[in-house]
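1. show me how the following folds:
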Amino acid sequence: MHTQQTTTAEQSPSDVPSDGLRAGLKNRHLSMIAIGGVIGAGLFIGSGAGIAAAGPGILLSYALVGAMVVLVMRMLGEMAAANPTSGSFSAYADRALGRWAGFSIGWLYWFFWVVVMAVEATAGAVILEGWVPAVPQWAWALIVMVVLTATNLASVGSYGEFEFWFAGIKVVAIAAFIVIGALAVLGILPGSDHETVGLANLTDHGGFLPHGPGAILTGVLMVVFSFMGSEIVTLAAGESEHPQRAVSKATNSVIWRIAVFYLGSIFIVVTLLPWNDKSILEHGSYVAALEAIGIPHAGQIMNVIVLTAVLSCLNSGLYTASRMAFSLGRRGDAPKSFARTTARGVPRAAILSSVAFGFLAVFFNYKWPDTVFAFLLNASGAVALFVWLVIAFTQLRMRRIILQENPEKLIVKMWLFPYLTWATIGMISFVLAYMLTDPAARDQLIFSGLVAAVVLAVALIRDLVRRDRSGTT
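-> From the prediction side, this is the model:
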């Protein structure tokens, strides 16, 4: 099918980056991807369990993880601004640490997003089946996957447009939640009662840390994975009109994005409601907060927002997995077909292969939810921390490479280098070690570690084979 493949030479140089992907993402797309990238469905769905475990102290858990993400994004932003590419941290690790590192972290990251696609497709199907029960859950999951696959196959601009509106709805919803909640806390909102006014809920009911300081670390383990996705903007930058500007802007704004959307919204929840209110776990933290201030149909409103977040995460997951597969294909670490693009600059084989595994994971979720799919979930659970750790080690080496080759490209700089980089490595390592002390997190670390060890072994064997071949030629 010669019409499915194009080369860079056949396309306009102004439209196509050097790796064969079209610069189809506009500045507004990148801006919203950057803002929405830190708002996953986990914030809406999983925050209730964190509040129940740590009380109001969950704010410190979110602050600690948020600080870690800010530092990681700063490091990634430094490398991405100097060399925007669809492979992002995998390509940088390949260059700075070796082929084994780029191969390992690239495939682990791809695996993570393939599993996330299955989780999000199922979560979306549950909501849609509740609205239209005549259509079975598996059919809704299939419909959602097919629609977003078609979107990604059309063009990168289609992905960007969908994500612009998905992320936009999430941003507006959380901003409205914070404003309405703040008015209720201040007693300005009509109908506000004495139970929702003021800051008493932060210290009453057992104090700010009702389960002791150790609960902060427990909270860290529960919220850390809801931050995964911040790095998507650095992959997408390779297909934007002004990649360096986009990366710089996204990196510089990550602090206020996390402060407002995560800390701001969770602060409103734990201020409006006692941390041990049963409705937080029964209905979800945001629904419980909206109901507490008398917002009608709060559950259905939040279902719409959660569905949007789910579709956004699924859309970005498919995009991210396919672009990582594309980059691996270009570097010879995946089938060569993954690196081919259509006339629209879309890596069709990479997209279809990624979604095929996503469909397979959805099937596992319905067929063997407590065995095979549970293993997949646990095996991908700690990948976020592995990725962040590799980014930190990569940046230590890449700074020297950039300064030696193109010092003028060092537009975004990591603060207090190398001290904050090493501090971040220490923070991530501590969280990984602490996971072994938590029964729920221990399985994630063990299974993720086993999968990482297998991928790493394959990478090292490939490196040895390559060296042997190059030594005999």
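
2. drop to CA atoms for contacts and neighbour counts, all remaining ones
-> Noted.

3. from M145, how far off is the residue sitting nearest the centre point of the chain?
-> By C-alpha atoms, centre = their mean, the chain has its centre lying nearest to G229, at 1.6 Å. Taking C-alpha to C-alpha, to the nearest Å as the measure, G229 and M145 are separated by 19 Å.

4. follow-up on the earlier one: I'd guessed the residue nearest to the centre of the chain sits against A34; true?
-> No. Counting by C-alpha atoms under 8 Å, G229 stays clear of A34, with 9.2 Å between them.

5. what touches both of these two?
-> Contact with both G229 and A34 is made by no residue, according to C-alpha atoms under 8 Å, 6 or more residues apart in numbering.

6. distance between the host helix or strand of S322 and the chain's centre?
-> According to DSSP states H and E, S322 maps onto helix 298-330. Centroid separation between helix 298-330 and its chain, computed with C-alpha atoms, centre = their mean, to the nearest Å, is 9 Å.

7. what about the helix or strand just after that helix, distance to the chain center?
-> The C-terminal neighbour of helix 298-330 among helices and strands, as given by DSSP H and E, is helix 348-367. Here helix 348-367 is found 18 Å from its chain centre; the criterion is C-alpha atoms, centre = their mean.

8. to compare with the earlier structure, here is another sequence to fold:
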Amino acid sequence: MVDHSTENHLTAEEPDTLQRNLNNRHIQLIAIGGAIGTGLFMGSGKTISLAGPSIIFVYLIIGFMLFFVMRAMGELLLSNLEYKSFSDFAADLLGPWAGYFTGWTYWFCWVVTGIADVVAISAYFQLWFPGFSVWMGALLCLAVFFSLNIATVRLFGELEFWFAIVKIIAIVALIATGIALAAVHYPSPAGGTASLSNIWQHGGLFPQGPSGFFAGFQIAVFAFVGIELVGTTAAETHNPHKVLPRAINAIPIRVIMFYVLALMAIMMVTPWDSVVPERSPFVEMFMLTGLPAAASVVNFVVLTSAASSANSGMFSTSRMLYGLAEQGVAHRRFALLSRRAVPTNGLMFSCLCLAIGVALIYLIPNVMTVFTLVTTVSAILFMFVWTMILCSYLAYRKQHPQRHRESHFKMPLGKVMCWVCMAFFLFVLALLTLREDTRQALLATPLWFAILAVGWRRRGRKMAGRRR
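-> Modelled structure (predicted):
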């Protein structure tokens, strides 16, 4: 227990640890926001056109696997409240190199995802402000997110709370609209009428065969990026023993509600073979209702979703740099906190990297090609982070059997599901070799690990030199 006078003294000057200022409602909604990635709003048209109705099974399988990854993460974080994030337990259980590779990779994941999100937000602004340049829009986004994150962690929690509320309302409205249109047999834009039978009457549940079904995994994995955000908020959560299990256990319900039911609603109204890959099915659904403001409303929702992802990314990167600095594998300046217990230096560095990335994307003419490349790289790197969580869990079971026995939040089928999930990630990586655009991203990713290896080797030499 921290003495109140000490706590007040630290707050008045500069605190030396992150403060537990996020409560249950913040964590629950951050978990929901993390489970609803921008890929659902932006990429669902492409996934439906590739896999047909079998895309429902794709999302269920990915959601099922990631639930066990989150359970492993939950048990590890609660086994020792000194762990601030998965980088901490990777360093403790697998060795300093694992904390270094996991932390820096997770940081890079969100920088890459943040670049894609900021460019997407700027593009969505064009609907309302056609004369406003994408370049200025991207810089404005960065300035706004930096200002919001530098204030307090509680403000971040409030923002994510309301961002997630907007996402939930949009998806519930989409599902309700789809059910209503199917109930009255509303004329479908492709001919025929809206009906539940549209899901299986256009070539069956697997109309594109195994190749179409497997192709869906490539894009769908990116939709789940951010599901592990609950883990980066662990150090700033009130009563983690109660809040984290509740947020993690609700993941299966969220996957069914936000992915499966939403995709079923879309395909009930518009048969899968009539869905346009380049357009958002969310926009098309609301257009059918005849609402004049549908385009603006859905544009606002998709923009909010991208803003939520970018905001979360900025939060995560600054906390990960803080953890790496505490481990001694990042510059010690990243461990300094502001008076409001915010790692300001990490925030500024992440913002600078985002700005450089946005500038690079702006200079390349074909933005969509780069967008596909960076999102695929992001998905590959996130799978590496998820794999490190599972490897840490296996090490924890071997090194701390007593902690596992005493845990009140044990991972179901612990060791078995770790190997099943890792085999699944290898399967997805193999699928990425099947298409040209995702193959390029897969071939480019080892470059990041080569850079990390050089950095780790240099750090080892410095440490050896100090010992002498």
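
9. what segments of structure 2 are strands?
-> Taking DSSP state E to define them, one finds no strands in structure 2.

10. to which residue of structure 1 is W104 of structure 2 aligned?
-> Structural alignment (TM-score structural alignment) places W104 of structure 2 against W107 in structure 1.

11. again with W419 of structure 2
-> Under the alignment (TM-score structural alignment), W419 of structure 2 pairs with W422 of structure 1.

12. how much space separates the residue nearest to its match when sequence neighbours are not counted from L318 of structure 1?
-> Closest residue to W422 of structure 1 apart from its sequence neighbours, by C-alpha to C-alpha, 6 or more residues apart in numbering: A392 at 7.7 Å. Distance check for A392 of structure 1 against L318 of structure 1: by C-alpha to C-alpha, it reads 25 Å.

13. again with A288 of structure 1
-> According to C-alpha to C-alpha, A288 of structure 1 and L318 of structure 1 sit 32 Å apart.

14. near the match of W104 of structure 2, how many other residues are there?
-> Residues lying near W107 of structure 1 (other C-alpha atoms under 10 Å) number 20.

15. coming back round to it: contacting residues for the residue nearest to the centre of structure 1?
-> Contacts of G229 of structure 1 by C-alpha under 8 Å, 6+ apart are 37-38, 40.

16. again with I256 of structure 2
-> So I256 of structure 2 contacts L60 (C-alpha under 8 Å, 6+ apart).

17. what does it align to in structure 1?
-> Using TM-score structural alignment as the criterion, I256 of structure 2 maps onto A259 of structure 1.

18. what of L431 of structure 2?
-> Counting by TM-score structural alignment, L431 of structure 2 corresponds to Y434 in structure 1.

19. report the buried residues of the helix holding S322 of structure 1.
-> Under the neighbour-count criterion of 16 or more other C-alpha atoms under 10 Å, helix 298-330 of structure 1 has 298-299, 302-330 buried.

20. with stretch 227-236 of structure 1 instead?
-> In stretch 227-236 of structure 1, residues buried by neighbour count (16+ other C-alpha under 10 Å) are 227-236.

21. do stretch 130-149 of structure 1 as well
-> For stretch 130-149 of structure 1, the neighbour count (16+ other C-alpha under 10 Å) marks 137-138, 140-141, 144-145, 148-149 as buried.

22. from those, which land in helices?
-> Within the buried residues of stretch 130-149 of structure 1, residues falling in helices by DSSP state H are 137-138, 140-141, 144-145, 148-149.

23. which one of those residues is nearest S248 of structure 1?
-> Closest approach to S248 of structure 1 among these (C-alpha to C-alpha): L148, at 28.6 Å.

24. just give the nearest non-adjacent residue to the closest one, would you?
-> N315 (6.0 Å).

25. so what's that neighbour up against?
-> Residues near N315 of structure 1 by C-alpha under 8 Å, 6+ apart: 148, 152, 159, 163.
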